[in-house]
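Trainee: Predicted coordinates and the sequence they were generated for:
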Amino acid sequence: MRTIDTRPGVTIANGNASIWLWAPKAKQAAVQFGHDNEILFLDELEYGYWYAETDKIKDGTPYRFVLDDEEPLPDPASLYQPDGVHGASQAVDLTYDWTDSQWATPPLAEYIIYELHTGTFGPGGNFEGIEAKLDHLVELGVTAIEIMPVAQFPGERNWGYDGVFPYAVQNSYGGIKGLQKLVDACHAKDLSVILDVVYNHLGPEGNYFGSYGAYFTDKYQTPWGNAINFDDAGCDAVRHYFIQNTLMWFRDVHVDALRMDAVHAIKDLGTKHFLAELKEKVDELNEQTGRKHHLIVECDLNDPRFINSLADHGFGMDAQWIDEFHHALRVSAGGDRTGYYSDFNGIADLTKAYNDAYVYDGQYSPHRDKHFGGKATNNTGDQFIVFSQNHDQVGNRMLGERSSELFDLETQKLMAGAVLASPYVPMLFMGEEYAEPNRFMYFVSHTDPELAEAVRKGRKAEFEAFHADGEAPDPMAVETFNDSKLQWDLTGKGDHAVMLSFYKALIALRKKHPILQKLDRKVTKATCNEEQQLLFLQRGDDKAAVQVIMNFSDQMQQLPAPLAGETLFDSADQKWGGPGASKGSTIQPRSFIIYNS
């Protein structure tokens, strides 16, 4: 056997613990456990695996691995790190009394996603805080929450992309048992759960993987250093490690979908790409459980191979984020054109995003200085996730400004309409629905002073490409984290309450209208008038269609003809804080109209 057909690490079942460890360079391996540091030696198996069974390790037992009499180390497949990334691992019995036996996640076409960060979303900055706000999300109308990464990271403040224990859920959030409870509560309220995971790199602090085996390869370099080893010597066990991680989230935690961070940084030139193998294993699990689980990727290559089916020689991912829709929308709305935004010309590119999904699908990209992208002609609308903001596009600004600070109320509503009227899966970023004014900034809590200083310098260098003036907030400062939290007391006040009502009504329209809820790219057509800054989006065919007119200009614009149909939504209506609904053949500035034609 080259790999094991089970989860690595310590598994508790029927009063016994089975221990699987991959440490191919070790000549001796043992587990040190309990408060008395009892030692149990592991049996050496083929291909670098070590194994043991014992009834002495129970749920809650602390343990470490000892290789060749070196210093004890935490388990790379630890399920819980109660004392942080440098402390002992703790055995966990994943048995849970689930109440969601009747639950089935809907198709991706029915997803309306709400991205959130556990530490800054709800009271307490933990899973219980999310659960306390589920009724708000249900009333808003979203159908899925997407939780930013929860893999154990250093300290208690982090976006989550510096995780170093992919199987362990952050201790300050409530651990893996707390996540199970949250998922069960979400399903009880008909909310799907998407978990953001990072398979392209591991954080620097608390990273003990190199002590165990060839988890990394110097064949490829990534922005984070040596790439994770998906195709070099020893890669079988590494691939197995991450595949089993995915299966654990679906099987043992009942997560409905994964959002995989930056899969373009997963370097694999092997015969079968890691993502394709992962898809095969997930399909097998779906057959076994009778439940559907989705794989969503972040990928900036504009390569439809990632979302083409396995039968079509693709990698089989179910959907992907498309940042280009966001970029084109922001420039259309009057946002700056620095950095990667320099590739986008506004309304013409947004029109192309509606028609073609990818803006760059083979033409020359000035920012990249090369021809870029491929055509997504045969991919369906539910394979693309669009947004006007997300954690990256807010938090990766130097100051972390949200749309509520960068754009006026009418423009914020216009951008919401552009997303929610699209033939794609829409996603909101936490607080967007009531125009949260607090910034969402980049924050960490490294305990290594040199690493903390390196992060500060890295943030400063990052913004040189955007020619940003001033200083980025200190990512290590507690204030940076606290100032990024949502202010829930605002939801019932002034323009915030108006915006919340607006979002609820717009989401309700999308969910109930038979054309808007059907993500059919074949009957979607967008055109624009660049001089007037008008975009015309038709959803539907000659028999039945919905028309969406968006005015990105600061002026009232004359339409080619009076509206000929029932108006379903007008963002300029006074009930949404606007200047008044459009009349006749005109449309208010910075507004959109949805009507049946």
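Mentor: Perfect, I can see it now.

Trainee: only C-alpha atoms for contact and neighbour calcs from this point on.
Mentor: Will do.

Trainee: where exactly do the helices run in the stretch 1-150 of the chain?
Mentor: Secondary structure of the stretch 1-150 of the chain (DSSP state H, counting those that start in this stretch): helices located at 118-121, 127-131, 134-140.

Trainee: Can you give the distance of the second one from its chain's centre?
Mentor: Looking back up the chat, that one is helix 127-131. Relative to the centre of its chain, helix 127-131 is centred 18 Å away, using Cα atoms, centre = their mean, to the nearest Å.

Trainee: likewise the shortest one?
Mentor: Taking Cα atoms, centre = their mean, one finds the center of helix 118-121 at 14 Å from the center of the full chain.

Trainee: Wait, residue 385 touches residue 320, no?
Mentor: Yes - with contact defined as Cα atoms under 8 Å, residue 385 and residue 320 form a contacting pair (6.0 Å).

Trainee: Neighbour count: these two, which is higher?
Mentor: In this comparison of residue 385 against residue 320, neighbours counted by other Cα atoms under 10 Å, the higher total goes to residue 385 at 28 against 24.

Trainee: From the contact counts, what lies against the helix or strand that contains residue 168?
Mentor: With secondary structure defined by DSSP states H and E, residue 168 is part of strand 165-169. Counting contacts by 3 or more Cα pairs under 8 Å, 6 or more residues apart in numbering; DSSP states H and E, strand 165-169 is packed against strand 151-152, helix 175-188.

Trainee: show me what contacts residue 260?
Mentor: With contacts defined as Cα atoms under 8 Å, 6 or more residues apart in numbering, the neighbours of residue 260 are 196-199, 295-298.

Trainee: switch the cut-off to 10 Å
Mentor: Remark: with contacts taken as Cα atoms under 10 Å, 6 or more residues apart in numbering, residue 260 is in contact with 149, 195-200, 295-299, 320-321.

Trainee: what about the closest residue to residue 94 other than its chain neighbours, distance to residue 95?
Mentor: Leaving aside its sequence neighbours, residue 94 sits nearest to residue 252 (Cα to Cα, 6 or more residues apart in numbering; 6.6 Å). Going from residue 252 to residue 95 by Cα to Cα, to the nearest Å gives 8 Å.

Trainee: Take this one as well and set it beside the first:
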Amino acid sequence: MTGYRVWAPAAEQGVDLVLGDERVALERGDDGWWQTDRAPRPGERYAFSVDGGDPRPDPRSLSQPDGPHEPSEVVDLTAHEWGDGDWAGAPLEGAIVYELHIGTFTPEGTFDAAVEHLDHLADLGVTIVEVMPVAAFPGRRGWGYDGVDLFAVHEAYGGVEAFQRFVDACHQRGLGVCLDVVYNHLGPSGNYLATFGPYFTDAHHTPWGWAVNLDGPDSDEVRRFLLDNARFWFRDVHVDALRLDAVHALIDDRAVHFLEELAAETDSLSRELGHPLWLIAESDRNDPATVTPRRDGGSGGLGLHAQWADDVHHALHVLLTGETQGYYADFAAADAPAKVLGRTPFFHDGTTSTFRGRRHGRPVDPDETPGWRFVASLQTHDQVGNRATGDRLSQLVPPGRLAAGAALLLTSPYTPMLFMGEEWGASTPWQYFTDHEDPELARAVSQGRRAEFAEHGWADQVPDPQARGTADASTLRWEELREPEHARLLEWYATLIRLRRERPELRDPALGREDVRREGGVLRVRRGEHLLLVNLGDETLDLPTGGEHEVLAAWQADLLHPGAARLGPDATLLLGPVTSTGTTEEASRG
């Protein structure tokens, strides 16, 4: 940063740089940019005044030490001495992703505190740590999806310098870092972008109000703002991937969609940096074109590298819990688990969605799109936190079903993602929490949350999002790892992840190769020469295995003799081909 600059195309009287009591008039440049040669000094506080209006933070601020309503702070991004010079990147194919929220991952709620638990993730077999949004927002507590300063890291987490240290520490342990970014909307409080230019448009609407201006007048610079934001995270903070929130709400009528442009620039930067960079979409469209590579001349898909596969979560959730309310109703179909585990990540691939009241989705071509491009999960921040009381799967089903779900996920053709604490069956809920400083907004959020669940009779059970205790209750308790039941599940997860890494058939991303059959409460999944048996019934069953195998992992199950296995209620048995080096004594017996 050689001088102060800001884009304010609608300014008529001018733009001032505000440094405490001092004001410096900026000079009008090209394309709506205003600038001065005055050199920024690290630690200096500054703001901009458009046409004599109130001083507002820099839209590209790197630090908001006193919150989004106050002046920005100059940061020297080159001050950190990186120790990841030999980092070659984190492959997405074969990855194990781990989603975490910095504010509730540890009691301290900071990046530096999170570093203390990275060895746990590396030992577990995680390869990519996905960090929920860190863009600055008002207050100290929140999920992060109401960020308003997209380049600034939330001060309560430690700011951008702490994020750099965190990424560096991850890389030195062989962990890649994925950052969740929100480009489809900004939060309702502290959002001053419209003061500077047409960042938003009323030509399109989203669930959060006006859409980001990706295709209207002056949208070139708005797109550049977001493209530069992605480049900032990749180049200056060294993240390896971005998870793009709700890309279906990025409404763009141009011939070249914003996502296609973002993918092209990301691929170009990847070649420049010499290691892989990834874009992972959250999309509600069930359209494989999202992750279909772009072809020469711009044909083909959008070119993103992966996307979340919510249908896999929904089918497994219904299978394990029996819940069929809301959008889960469609996934009560008897063939749902077999379809999403054996053929396609999209249960709705052109079929009728009763929740939507229409047909939904498009088929995935297994010859064109491998399974690793779809990130599958048993739990996520959305699927846990949007429940009335934020109850995890570990609070809904017994340990045997947790073990079964883990086995189904971690032997699937998709990229598995765990939600923080899932690996040991954390007893803490993960609830919806906020810390809005605007009293009216705070009241509206608290009342709205209660009203959302009132029709189900749950209003009295819903925690107040604004209460400090709601976030505190959602914070992991790491001491649980010393308790036998939690340690047992952790060992089970670690074993399954190790087996997935060591045995190519268990991570084969080819779709349609799995033979998945369901008979009542029994699932039989064949992956090449490997066989997974799951009994979700309440009776002990003797099941044929179809050949001679050795036990790789067992939860309340075992081989009776070659060709037959015994599974108790809520039992799981993973079998592999008999080898000269493997023995049943090496198996994990949960």
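Mentor: Thanks, I have it. For clarity, every value in this text was computed on a predicted model and none was experimentally measured.

Trainee: what's the most buried one of the helices of the stretch 1-150 of structure 1?
Mentor: helix 118-121 (a mean of 24; mean count of other Cα atoms under 10 Å).

Trainee: With structure 2 overlaid, how far apart is that one on average?
Mentor: Taken over the aligned residues, the distance from helix 118-121 of structure 1 to structure 2 averages 0.5 Å (mean Cα distance after the TM-score superposition for structure 1).

Trainee: Please work out how many residues are found near the equivalent of residue 146 of structure 2 over in structure 1.
Mentor: Correspondence of residue 146 of structure 2 to structure 1, assessed by TM-score structural alignment: residue 162. Counted with other Cα under 10 Å, residues neighbouring residue 162 of structure 1 total 23.

Trainee: got it, and residue 341 of structure 1?
Mentor: If you count neighbours by other Cα under 10 Å, residue 341 of structure 1 ends up with 19.

Trainee: returning to that earlier point: separation between the match of residue 146 of structure 2 and residue 446 of structure 1?
Mentor: With distances defined as Cα to Cα, the gap from residue 162 of structure 1 to residue 446 of structure 1 amounts to 10 Å.

Trainee: isn't residue 338 of structure 1 right up against residue 397?
Mentor: No - taking Cα atoms under 10 Å as the contact criterion, residue 338 of structure 1 and residue 397 are not neighbours in contact, 11.1 Å apart.

Trainee: Common neighbours of the two, please.
Mentor: Counting by Cα under 10 Å, 6+ apart, the residues touching both residue 338 of structure 1 and residue 397 are 466, 468.

Trainee: sorry, back to before: need the overlap of contacts for residue 385 and residue 320 of structure 1.
Mentor: Residues touching both residue 385 of structure 1 and residue 320 comprise 296-298, 425, with contact defined as Cα under 10 Å, 6+ apart.

Trainee: so which of those comes closest to residue 108 of structure 1?
Mentor: residue 425 (7.3 Å; Cα to Cα).

Trainee: Now do the strands in the stretch 201-350 of structure 2.
Mentor: 209-212, 241-244, 278-281, 306-308 (DSSP state E, counting those that start in this stretch).

Trainee: For the residue lying farthest from the centre of structure 1, which residues are in contact?
Mentor: Within structure 1, residue 584 marks the point farthest from the mean C-alpha position, 42.1 Å out by Cα atoms, centre = their mean. Taking Cα under 10 Å, 6+ apart, we find residue 584 of structure 1 in contact with 558-559, 561-564.

Trainee: can you redo those residues as CSV with distance to residue 265 of structure 1, secondary structure and neighbour count?
Mentor: Output for those, formatted as CSV (distance: Cα to Cα, whole Å; DSSP: H, G, I helix; E, B strand; the rest coil; neighbours: other Cα atoms under 10 Å):
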residue, distance to residue 265 of structure 1, secondary structure, neighbour count
558, 47, strand, 14
559, 46, coil, 15
561, 49, coil, 9
562, 50, coil, 12
563, 48, coil, 19
564, 49, coil, 11
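
Trainee: overlap in contacts of residue 252 and residue 95 of structure 1?
Mentor: In contact with both residue 252 of structure 1 and residue 95: residue 180, using Cα under 10 Å, 6+ apart.

Trainee: Find me the equivalent region of stretch 323-341 of structure 1 in structure 2.
Mentor: Against structure 2, the aligned range for stretch 323-341 of structure 1 is residues 310-328 (TM-score structural alignment).

Trainee: Give me the buried positions along the matching stretch.
Mentor: If you call a residue buried by 16 or more other Cα atoms under 10 Å, then stretch 310-328 of structure 2 has these buried ones: 310-320, 324, 328.

Trainee: Just after the longest helix anywhere in structure 2, pick out the following helix or strand.
Mentor: Counting residues, the longest helix found in structure 2 (DSSP state H) is helix 484-502. Towards the C-terminus, the helix or strand next in line after helix 484-502 of structure 2, according to DSSP H and E, is strand 515-519.

Trainee: Can you give the contact residues for that next one?
Mentor: Contact with strand 515-519 of structure 2 is made by 334-343, 523-528, 531-535, as judged by Cα under 10 Å, 6+ apart.

Trainee: Kindly recompute the last result at 6 Å.
Mentor: Applying Cα atoms under 6 Å, 6 or more residues apart in numbering, the contact partners of strand 515-519 of structure 2 are 338, 342, 523-526.

Trainee: Repeat that for stretch 88-103 of structure 1.
Mentor: Judged by Cα under 6 Å, 6+ apart, the contacts made with stretch 88-103 of structure 1 from elsewhere in the structure are 12, 59-64, 74, 78, 80-81.

Trainee: Farthest-apart pair in these, please.
Mentor: Pairwise distances across those (Cα to Cα) peak at 17.3 Å, for the pair 12 and 74.

Trainee: ok, those two, which is more surrounded?
Mentor: Using other Cα under 10 Å as the criterion, residue 12 of structure 1 and residue 74 rank with residue 74 on top: 24 against 20.
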